[in-house]
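Asker: take this sequence and fold it.
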Amino acid sequence: MEDILDTFLVLVDGRPHPDHPADGNLVRRLTEKMGQLTFSLSKVKARHDIAAAIEEIKRQLQEGAERRARYRVDDVLARPAAAATSIDPRLAALFTKRSQLVGMNVPMSTLINMLSASDDDMSNRKMKIVCVVGFGGIVKTTLAKRVFDEFKANFCCAAFVSVGRIPDLKKVFRDILINLGHTDSNLMVLDETQLINSVRGFLESKRYFIVIDDIWDEPSWNIIRCALDDNNLGSRIIITTRIHAVAEKVGCSYQMEPLSYESSKQLFCGRIFGFGSKCPDLFSEISEKLLRKCGGVPLAIITTSSLLANKPRNIKVWSELCDSIGSGFESNQDMDNMRKILSLSYIDLPCHLKNCVLYLSIFP
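Answerer: As a prediction, this is how the structure comes out:
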């Protein structure tokens, strides 16, 4: 219909010609009006065709509405045979081998020191919450899991649960209870309030250690925090997030930093040539280019090196991969997972920074 209206404006809805503006001359004005009348009479066929076209569209709309009512489309519910479920790409970070972890010693010792008890007995009994904050792919989850494995033996019970960008808080509370060893079989029928009360009741007299991974907003953390009661038994909590507002809410935070060049190189070469091995001189220059593109982000280094490990050790192949990394032409499961994780950081940017990133992508 918009197209038809545009046609109407062009063919029918005439305007006084800009070269002949109306003025005070009566004869000239009369001549122009007569010309416009003649011009209008010559467009009767165009008016008729446009009216017919609009009527045809109205007729098609009416038929569509009648078909919709006849086949009762709104009453049909989609029931796929097997709903496609996406696998959390961060899941692999929970099961990374210790031998493959590089540059973790300093962050681990720092985080453990932040969680450890002090000399003050009263301070020891207070619950401590530490937030690990950093952008996607900087291995916050890997660090939290490593500290969790090292530290959990010091507590009565422990749990590691993930939240995610679109949180299901019922599932989060159920996961906490199940990880802590709660055996109630009625968890699925409880609402949020009942689940919070169950968590608080279960932890009331226990010294616990809980990791809440990947929190995206303050409201979600505020609700989860309600379930984690400070019972003055020296419990510890780690949360990981990309959102600095969440970290500021917690107060005590550890900022994750990209890997140093040496650690990046160690991780990169270890994935391709075996840990403890050095990069051959033939590939040293192209390796430096690839590492600069990865920018010290462990996820990018691991993904790129894993891709190269499955390719021929040929300088031309490596150069082609280096040129194609930013274009998205290279594709495998690891690359897709990396893009999925990093794209979440892009989605969370404010609009003006999204535009900035798009310009940088177009004009690297």
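
Asker: okay, CA-based contacts and neighbour counts for the rest of this
Answerer: Noted.

Asker: where do the strands sit along the stretch 251-364 of the chain?
Answerer: For the stretch 251-364 of the chain, the strands defined by DSSP state E, counting those that start in this stretch cover 253-255.

Asker: please apply the same query to the stretch 1-150 of the chain.
Answerer: Using DSSP E, counting those that start in this stretch, strands in the stretch 1-150 of the chain cover 128-133.

Asker: just the buried residues of stretch 26-33, please?
Answerer: Within stretch 26-33, the residues scored as buried using 16 or more other CA atoms under 10 Å are E32.

Asker: and stretch 218-226, by the same measure?
Answerer: E218, S220, W221, I224.

Asker: another for comparison:
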Amino acid sequence: MAETVVNFVLGKLGDMIVKEAQFLGEVGDKVKWVETELIRIKCYLTDADSKRRKGDARAENWLNELRDVAYRIEDATDTFYVEIEDSRQGVEGSPQKDHRFLAKLKRFGHKTTKLPALHKLGTELDDIKKALEGIFESTVHYQINPLQERGKAETVLMPLRRTTYQDANETEVVGLDDDKNNVCKLLLDSEIRRRAVVTIVGPVGKTTLAHMVYKSVQADFDFHIMLPVSQQYNPTDLLRKLLTKFKGSEPPTLDIDDLISELKGSLSSKRYLIILDDVWVTDLWNQYLKDALLDVENGSRVLMTSRLIEVAQSANPIMKHYELKFLNEEDSCNLLDADFSTFKFIP
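Answerer: Below is the predicted model:
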């Protein structure tokens, strides 16, 4: 399991380095460092897994630490892409009347809108770097030994589950078609008029699937938005982003109770789709969104992604959560037979 996740994340980082090379700047060096460190740590996975199977608790703890850091890397890169996509849409949807100025915004927006996301990514990678250094140093303490060192060019990635989410509608995706269709059916089920929450649960692949679904069904809703959440979310900022998207402009400074009240009044007349990516806590729904997203029985939907089953269980009893699994044998074979020039691999 740990090796699968590490390979997924390595594919993601490699894709980011190629796709965003001219914009990453100093952050690009951090991405490359993390990629190199993960490749070095991979040499220890076989021995660690062998010890774990024999009941070595220290090896199991080491593998769990590595898996958690790999998930953090996935979250950081997914959040980066979701935020720049949201910023880009903000530029394209600008109400500016000066079309020449708007054209300039569109031309340079892909550069300027990435700056806050780049800063956030760089800060998270600094913390991840410290965590990876600690994991590597702990191999001595846990008595985990490496295989023969392998260079980057010799590293073989396992069959991956998805492409970068921003290219998901332009490239072939192996193993996600059925998942997308199933989730779309849940969101568009006309028999359920209540506001309902669908949660995609799984270790990897959640963001790409959510974005594919978003692109497929957004035209069926009056209002739609996809927002990253992550572990360090701020409920006030999240509610403000929702209200800003709905009104088309930045609202005045409001406390969280006023934001909930404003959203309750604004969204009550709309059939909405709100996608919240990478949710870690149950109180996001129970304490804030449940009251803000009024249920007027018009088929509105909330789609959340999380790797925690507790989030799905706490959100909504109307619909069962959707569990995203790894590729089955048939899809893995299809991937191996595919033309790899059409793929940009990340988890």
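
Asker: now the TM-score, please.
Answerer: Scored against TM-score structural alignment, normalised by the length of structure 2, the superposed chains reach a TM-score of 0.49; 190 aligned residues with a CA RMSD of 3.0 Å.

Asker: so which of the buried residues of stretch 218-226 of structure 1 are in helices?
Answerer: The helices, defined by DSSP state H, take in E218, S220, W221, I224 from those.

Asker: next, format the buried residues of stretch 218-226 of structure 1 as CSV and append distance to E288 of structure 1.
Answerer: Below are the buried residues of stretch 218-226 of structure 1 laid out as CSV (distance: CA to CA, whole Å):
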residue, distance to E288 of structure 1
E218, 39
S220, 41
W221, 40
I224, 43
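
Asker: going by distance to C157 of structure 1, which of the residues you listed wins?
Answerer: I224 (17.6 Å; CA to CA).

Asker: OK, contacts around the closest one?
Answerer: L169, F173 (CA atoms under 8 Å, 6 or more residues apart in numbering).

Asker: what about it, distance to I238 of structure 1?
Answerer: Counting by CA to CA, to the nearest Å, the gap from I224 of structure 1 to I238 of structure 1 is 12 Å.

Asker: also R200 of structure 1?
Answerer: 17 Å.

Asker: same thing with F160 of structure 1?
Answerer: 9 Å.

Asker: buried stuff in the longest strand belonging to structure 1?
Answerer: Secondary structure of structure 1 read by DSSP state E shows that its longest strand is strand 208-215. Neighbour-count burial for strand 208-215 of structure 1, counted by 16+ other CA under 10 Å, picks out Y208, F209, I210, V211, I212, D213, D214, I215.

Asker: save these as a markdown table, and put in distance to T193 of structure 1 too.
Answerer: Output for the buried residues of strand 208-215 of structure 1, formatted as a markdown table (distance: CA to CA, whole Å):
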| residue | distance to T193 of structure 1 |
| --- | --- |
| Y208 | 21 |
| F209 | 22 |
| I210 | 20 |
| V211 | 21 |
| I212 | 19 |
| D213 | 21 |
| D214 | 22 |
| I215 | 20 |
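
Asker: closest one to K289 of structure 1 out of those residues, please.
Answerer: Within the buried residues of strand 208-215 of structure 1, the smallest distance to K289 of structure 1 is 31.0 Å, found for D214 (CA to CA).

Asker: quick one: the closest one from V133 of structure 1, how far?
Answerer: 9 Å.
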